[in-house]
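Trainee: A predicted structure for the sequence below; I have some questions about it.
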Amino acid sequence: MLFELDGGMNSNAASGQPVRIAIPAYGSRIMPRFGQAREFFFAEIDPVSRSLQQLQPRLWDLYSDPPVVRWLVREGVDAVLCGGIHPRFQIALVSEGVEIHWGFRGEVEEVVRAWLAGGCEPLGSLTPTGEENHSCPVRRLAPKPCSCRDQQGEKS
């Protein structure tokens, strides 16, 4: 995984190179469904300090850009942080070497900063090495407690 909560790092951390994370969005909020996103935020992360270096809005043009997965790979994305994501996008992204972390809601910058600080866990993750991280073996209907979510599932 890009970041281990216990301090482990990926290959980018060893080389000191920034990690690029794509976050599908509508306005300044995380888009609930990856497959419907046209707007993204690209976050540049320092893997050593686990800090947000830059957050830049980007638009994916459905008609002139390549399909979304190829576009993200072309743009140098290492991981996707999103709300929900269909299995076909999971398979396509992971086969291209892109990690996926899903189950996030709220304002993009707040969620990214909370995730980097270790205070906001995804509902699930999938890495190109096949490492899958779910808190339970079945699909959960309600999000687990997280500082980014209140009792109704979203920060007010």
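Mentor: Received it, and whenever you're ready, just let me know what you need.

Trainee: please count neighbours and contacts with C-alpha atoms only from this point.
Mentor: Fine.

Trainee: how near is residue 80 to residue 37?
Mentor: From residue 80 over to residue 37 the distance is 12 Å, taken as CA to CA, to the nearest Å.

Trainee: the two: which is more packed in?
Mentor: Neighbour count, other CA atoms under 10 Å: between residue 80 and residue 37, residue 80 has more, with 25 against 18.

Trainee: now do stretch 69-76: everything it contacts.
Mentor: 20, 22, 60, 65, 89, 92-93, 96, 98 (CA atoms under 8 Å, 6 or more residues apart in numbering).

Trainee: how about a cut-off of 10 Å?
Mentor: Under the contact criterion CA atoms under 10 Å, 6 or more residues apart in numbering, stretch 69-76 has outside partners 19-22, 40, 42, 60-61, 65-66, 68, 77-80, 89-90, 92-94, 96-98.

Trainee: among those, which lie within helices?
Mentor: 68, 89-90, 92-94 (DSSP state H).

Trainee: buried among the contacts of stretch 69-76? Make that a ChimeraX selection.
Mentor: One line in ChimeraX is enough to select the buried ones among the contacts of stretch 69-76; burial here means 16 or more other CA atoms under 10 Å:
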select :19,20,21,22,40,42,60,68,77,78,79,80,90,93,94,98
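
Trainee: okay, one more to line up with it:
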Amino acid sequence: MRKIAIPTYNGKLWPHFGKAPQVTFITVDDNGNITGKELLDAPEHAHGAMVKFILEHGASEVLCGGLGMGAVNLLHQVGIELHAGAPAIDIDEVVKQYLDGTIQYGDSSCHHDGCAH
């Protein structure tokens, strides 16, 4: 079993990791089948808050759009596998593409465009 955390808003992947209003947690079994899906409100934006939140909810992977080097470093320090540069599309579709290996990754740096910054 593994748990994937996806920064979310309004049913879609949110393009800026640390400022996401919500996080969708997807649980996947050893055969790649989705066994659970949970949507939670994200913590207030603060240095390290999102990484701590994701750790507290047992995620071992993050699938996201853009994020800064501070978040990248923190995720690596705590052993969370990072898949950045994912498209800001419907959560179910991005998870399907990720699990079947067809996802098209783009720029994973954060430019603060499209994230209400």
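Mentor: Nice, I can see it. Since the structure is predicted, the reported quantities are computational estimates derived from the model, not experimental observations.

Trainee: so what number do they get for TM-score?
Mentor: Comparison of the two superposed chains (TM-score structural alignment, normalised by the length of structure 2) gives a TM-score of 0.81, and 106 aligned residues with a CA RMSD of 2.1 Å.

Trainee: related to what we said a few turns ago, quick check: neighbours shared by residue 80 and residue 37 of structure 1?
Mentor: With contacts defined as CA under 10 Å, 6+ apart, the residues shared by residue 80 of structure 1 and residue 37 are 23-24.

Trainee: what's the match for residue 42 of structure 1 in structure 2?
Mentor: Superposed on structure 2 with TM-score structural alignment, residue 42 of structure 1 falls opposite residue 25.

Trainee: dump the residue contacts of that match.
Mentor: 3-8, 36-40, 54, 57-59, 61-62 are the contacts of residue 25 of structure 2 under CA under 10 Å, 6+ apart.

Trainee: over to residue 28 of structure 1?
Mentor: Taking CA under 10 Å, 6+ apart as the test, what residue 28 of structure 1 contacts is 39-41, 57, 106-110.

Trainee: now those residues in a markdown table, with distance to residue 117 of structure 1?
Mentor: As requested, the contacts of residue 28 of structure 1 are exported to a markdown table (distance: CA to CA, whole Å):
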| residue | distance to residue 117 of structure 1 |
| --- | --- |
| 39 | 25 |
| 40 | 22 |
| 41 | 19 |
| 57 | 22 |
| 106 | 16 |
| 107 | 16 |
| 108 | 14 |
| 109 | 12 |
| 110 | 11 |
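
Trainee: quick check: the match of residue 42 of structure 1 vs residue 41 of structure 2, distance?
Mentor: In terms of CA to CA, residue 25 of structure 2 sits 11 Å off from residue 41 of structure 2.

Trainee: separation between the residue nearest in space to the middle of structure 1 and residue 89 of structure 1?
Mentor: Taking CA atoms, centre = their mean, the centroid of structure 1 lies closest to residue 81, which sits 1.1 Å from it. Going from residue 81 of structure 1 to residue 89 of structure 1 by CA to CA gives 13 Å.

Trainee: shared neighbours, the two?
Mentor: 34, 100.

Trainee: now the helices for structure 1?
Mentor: Using DSSP H, helices in structure 1 cover 11-15, 68-74, 87-95, 108-116.

Trainee: whereabouts in structure 2 does the second one align?
Mentor: Read that as helix 68-74 of structure 1. With TM-score structural alignment as the criterion, helix 68-74 of structure 1 aligns to 50-56.

Trainee: got the end-to-end distance for stretch 14-27 of structure 1?
Mentor: 34 Å.

Trainee: now residue 115 of structure 1: closest residue in space that isn't a chain neighbour?
Mentor: Spatial nearest neighbour of residue 115 of structure 1, chain neighbours left out: residue 121 (6.4 Å); criterion: CA to CA, 6 or more residues apart in numbering.

Trainee: now swap in residue 90 of structure 2 and tell me
Mentor: residue 12 (4.2 Å).

Trainee: residues contacting the alignment partner in structure 1 of that neighbour?
Mentor: The equivalent of residue 12 of structure 2 in structure 1 is residue 29 (alignment by TM-score structural alignment). Residues in contact with residue 29 of structure 1 (CA under 10 Å, 6+ apart) are 23, 40-41, 83, 105-111.
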